[in-house]
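> Sequence and predicted model, in that order:
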Amino acid sequence: MAKKYVSRRNLEFMLYEVFDIVGMTQYPYYSAHNKKMFDMTLDAALKLSKDLLNPIFEEMDRQGPVLENGKVKVHPMVRTIMQRFGEGGWIAAKFQEEFDGAQLPYLIADACNFIFSAANYSAHVFPGLTSKAARLITSFGSQEQIDTYVPKMLNGEWQGTMALTEPQAGSSLADITTTAVPTDKGYYLLQGQKIFISAGDHDGVDNVVQMLLAKIEGAPAGVKGISMFIVPNQRIAADGGLEPNDVTITQIYHKMGYRGAPITELSLGEKGDCRGWLVGEPHNGLSYMFQMMNGSRLGVGMGAIGISSAAYYAALDYARERPQGRLVPDPATAQVPIIEHADVRRMLLFQRAFVEGAFSLLMQCCRYSDLELAVEGEEKEKASLLLDLLIPVAKTYPSETSILSTSQAIQIFGGYGYCEDFPVEQHFRDTRIHAIHEGTTGIQGMDILGRKVRMKGGKAFTLFVQEVNATIAAARALEKLAPYADRLATALEELQQVTEQLKGFGEEKGTRAMLADATLYLEYFSLIAIAWQWLLQSIAAEKALAGKPSQSNQQFYQGKLHTTRYFFHYELPKTAGLAQRLKEQEAITLEMEKDIFND
């Protein structure tokens, strides 16, 4: 493994200098915290990742889960991980004090999740999923359900999952066929099948609690008929112990990467006795699940960034140590480390620009999440709308770009990078899932263009433009940043024009035509959002440099400014080609008949 997989200095820069997490403690909701506690939390997360997660990074990949006698067996350290994360309060980190949670700001809690993902993504999935599932119960469940399930989930004894997908219903949840028949005993009898369920069963916990979507018998058609149920693999028996709940694990999927965590297929009610307990009101299941989905999408983005961070630091270490080639055409001179070559530096800059730029965007989303909880009125609505708008970007840009970034890490290693001797091939395999799960890239594109930029009469999009313009104005006041502020202003103005033009195209040609290139629109929007984040970081760096910092800090801030230069000269210009395509009102993909694809 690499000597380093995250930058503590960058975490501190983001938390304290860019997003001012200490300022969050002015609000009553977060008033119990202070900078010393945040520093201690980072220390604890780094130690836990170093001592517990990272040492088994390769083992969990090489010794993947197996299905034996109807039970999934995972790496033996998974039970220890769940126990340690439960005892240490990591699963409950964001939960309110009433649930024995730490009530940590999202900014610090998700910075720690970034550390855990970088150390060992597969390992962190187990407690991460459990936390999100427990949040659904505390948000929408009854007091009895909270008392029955949440304590054991938050202390790491029981696993939590989300069970949505079915063989004929992946992204199209309106087509799920799992049914729930009411009884007079307070539970429903479920029957159906679920596929691709992460951590749907394993021996690292005593029980698995599925947060499951199904349709009550006689429910309305489509998404309006979906309800949410708690379906434990082991239900509580009359004597207070656990007994089988007619949930059968029919297979585990053998995956390209992310192999340390099992993805399972579940068969419900083969014996007619799979019991589920309704969460909240009937037919509101999809709206409830979107709370978990939105949190999961942000988690997917953060996971992809964490994996790419580990790959970047592995490539950086290798580039500094690997001798190859010379700077002058004289074979008598010594070879130089490959970091001396411009193209290697370009690949490293691409990785750094992505990792630190995307992490900044996720921190921006965390700040909005914190404000949602801490403030009221218009400020709360603003934070909520901006978060909702940015979720497709925060999920997709990291997911898609991580594939390219980890690939560049392999390229720096050359042939060694393609082999199991070094970790980057595993990082590449591990990250590929992120563009698929929790809503594919295509789904996210349709979400942002078809709904998010238009919701509430375009209010969220208008607020986004105002946020970026505020950063542009602040950057223009700093002489060295003014040219980059102008570049972003030009790109932002064109984004507004393209967005309005696409809306008009939809009104004229229909929604299907408007959304034909929604994925390209999302990529276009994302580049501008990341440029905004780099400008935001550069403002903080310039202000810090004006204070005459130490030499090591001076190098850090100069590195930020140089990486900003890279992004604005190499990545932001890509928006020009995307804008040109999006302005062309030719529905090429729709107009091509499917039979033309035949040989």
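Received the coordinates, thanks. Residues are numbered from 1 along each chain as shown.
> can we go C-alpha only for contacts and neighbour counts from here?
Will do.
> hey, where'd the strands end up in the stretch 251-400 of the chain?
Here the stretch 251-400 of the chain has its strands, by DSSP state E, counting those that start in this stretch, at 263-268, 274-278.
> Pro331 is nearest to which of these?
strand 263-268 (53.1 Å; C-alpha to C-alpha).
> and for the closest one, what are the contacting residues?
Under the criterion C-alpha atoms under 8 Å, 6 or more residues apart in numbering, residues 190-201, 246-253, 274 lie in contact with strand 263-268.
> Show me what counts as buried in stretch 330-343.
Within stretch 330-343, the residues scored as buried using 16 or more other C-alpha atoms under 10 Å are Val336, Pro337, Ile338, Ile339, Glu340.
> Isn't Tyr258 up against His434?
No. The pair Tyr258 / His434 is not scored as a contact, 9.9 Å apart, by C-alpha atoms under 8 Å.
> now the strands for the stretch 451-599 of the chain?
Using DSSP E, counting those that start in this stretch, no strands are assigned anywhere in the stretch 451-599 of the chain.
> Included below, for side-by-side comparison, is a second structure:
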Amino acid sequence: MPDYKAPLRDIQFVMNEVLESDKHYASLPGCEDATPDMISAILEEGAKFSERVLAPLNQVGDREGCQFNDGEVTTPTGFKEAYQQYVEGGWPSLAHDPAHGGQGLPESIGTVISEMVGTANWSWGMYPGLSHGAMNTLSEHGTDEQKHTYLTKLVSGEWTGTMCLTEPHCGTDLGMLRTKAEPQADGSYKITGTKIFISAGEHDMADNIIHIVLARLPDAPAGTKGISLFIVPKFMPEGDGIGARNGVACGSLEHKMGIHGNATCVMNFDAATGYLIGPPNKGLNCMFTFMNTARLGTALQGLAHAEWGFQNSLVYAKERLQMRSLTGPKNPEGAADPIIVHPAVRNMLLTQKAFAEGGRALIYFCAQLVDKVKLASDEEKAEADALLAFLTPIAKAFLTEVGFESANHGVQVFGGHGFIAEWGMEQNVRDARISMLYEGTTQIQALDLLGRKVLMSQGESLKGFTKIVHKFCKAHAEDEQMKPFIEPLAKLNQEWGELTMKIGMKAMQDREEVGAAAVDYLMYSGYVSLAYFWARMAAKAQNAVAAGTDEEAFYKAKVTTANFYFQRILPRTRGHVEIMQSGAANLMDMDVEHFVF
């Protein structure tokens, strides 16, 4: 049976040693309560809840799925009770404003809890995860009255939230959406239309569901410039509770490849009462608050599937006996050696480990940037916002791609048993596959990174990060122990800018060059970004060993994994460089009519 153990030691290493959370929180107003002792206590309790309550429900959710009956959705056995425990524990309110019942802790602490929750049971974690995005959107763009009416209940966890963007005829191209919003005399709107693929759109876990919905006003301009954002509750608020049922209902549940424990709904809005959030026709700008939260949340999914795959693969590889080591028996008393002695198995395990632990560092770094965007001074806030905008598509797309790769390695380590449901490895693959699709596919994230973030800023957004890498490399240039990391990282960091300039020059002649290079550019960017974080982790680990420590094995494993990443994973960049430089012609020269079968 699969299991999950929260990697608290590694979490503490990244937070406390690599990213120096104590200094980070001390520099931000309102973070005085985020002391090391308090954070440690929160993480330990979050680990217990994830390990003991959520992890045992992971396969239950996959087997049972959600049940649909005449518009009502029942979640899998134990999901509702687990959510009540989650609410009673105060977890929904962790990183939200005390003015609305929140605990006021930094977003980065909530990110760590989200990692543990999501790795233990991704399908379950999507229910509060969607609420978190709804809360951030209301907090940023809602009126005081809207915050009082909706935000307080969402923060407490009594109500949950969703985001409703996609329609049957439009996914990424939201300018095509048709859902209508008719203004009413009382200042409300009547929302009519159909939304699909709505995660947690209907369920039995909370008293009310607050939908954040994109729709068009009657006089709206065409395209994305004519989209507005609305609050549409399942039940109309009344006093301190709920009143009449609104005109929104679940029409059906999707039959899916994975994440069976989460309800993916078709939502029908039939003159449902809604309330405008933010200015008219600026809904997409407001929704980006939700979408950026969701994209970082999906980056966590890549980490979750890599971590889950690694933990369970490692246990199996140490126990499963098959064949003898090529250098002689390592388990002479047994019938065969454990498969972890074989280089091919080690390669898969180390790949999972490198992506999980490197991904953790990247995401926690991004979470600290979120803290700065919310709490820092204006100058530091602007710098953090620009850096976060650059790293978000990398974190979302790259980590979900390598998270899926890691999940596949999990099946392979188990061999034939990996294909059998009871071990949980095939579920991990099925659950992971959606991460590369929702909240913007890998291809869309790649276009956003290269086209919108990098080229449209004339490379300034890239420079914001490459300067950080350059400064780190310069600081460690004379450290002999760090040369195996610093020299290749410095070369790649310089090449990153050069490649960008080459693609930009080609794009001036042919815009197709951007689309042709984008995915490989994103993957290259991901590998280099993780190399930077692995170099930082190696430096900290080497210093700890040199200073003397009773955790020498932990730190030496960090350095060994960093070596593996640089020697066996980072060379993948060479293939991406070759593909990027091959140009768009090999993709675009074939006439559409020649695509036949």
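On my side now, so go ahead. This one's a predicted model, so the numbers in the text were calculated from it and none came from an experiment.
> Quantitatively, what TM-score do the chains reach?
With the length set by TM-score structural alignment, normalised by the length of structure 2, the two chains reach a TM-score of 0.96; 593 aligned residues with a C-alpha RMSD of 1.8 Å.
> follow-up on the earlier one: quick one: which of the strands of the stretch 251-400 of structure 1 is nearest Gln497 of structure 1?
That would be strand 263-268 among the strands of the stretch 251-400 of structure 1, by C-alpha to C-alpha, at 43.0 Å.
> once aligned to structure 2, how far is that closest one on average?
Compared with structure 2 after fitting, strand 263-268 of structure 1 deviates on average by 0.7 Å (mean C-alpha distance after the TM-score superposition for structure 1).
> can you list the strands of the stretch 251-400 of structure 1 in TSV and add mean neighbour count and distance to Val209 of structure 1?
Below are the strands of the stretch 251-400 of structure 1 laid out as TSV (neighbours: other C-alpha atoms under 10 Å; distance: least, C-alpha to C-alpha, whole Å):
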stretch	mean neighbour count	distance to Val209 of structure 1
strand 263-268	23	13
strand 274-278	25	10
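> Go through those and name the closest to Thr575 of structure 1.
Ranking the strands of the stretch 251-400 of structure 1 by their distance to Thr575 of structure 1 (criterion: C-alpha to C-alpha) puts strand 263-268 first, at 36.9 Å.
> so how far is that closest one off the chain centroid?
24 Å (C-alpha atoms, centre = their mean, to the nearest Å).
> Specify the angle between it and strand 274-278 in degrees.
Calculated by axes from the mean of the first three to the mean of the last three C-alpha atoms, to 10 degrees, strand 263-268 of structure 1 forms an angle of 100 degrees with strand 274-278.
> quick one: strand 263-268 of structure 1 aligns where in structure 2?
Aligned using TM-score structural alignment, strand 263-268 of structure 1 spans residues 264-269 in structure 2.
> what does stretch 300-312 of structure 1 give?
Going by TM-score structural alignment: stretch 300-312 of structure 1 matches residues 298-310.
> ok, Ala354 of structure 2 touching Asn563?
No. Ala354 of structure 2 is beyond contact range of Asn563, at 9.9 Å (criterion: C-alpha under 8 Å).
> higher neighbour count, those two?
Ala354 (26 against 18; other C-alpha atoms under 10 Å).
> residue contacts, that one?
Counting by C-alpha under 8 Å, 6+ apart, Ala354 of structure 2 touches Thr561, Ala562, Phe564, Tyr565.
> What is the nearest of these to Ala538 of structure 2?
Proximity of these to Ala538 of structure 2 (C-alpha to C-alpha) peaks at Ala562, which lies at 6.3 Å.
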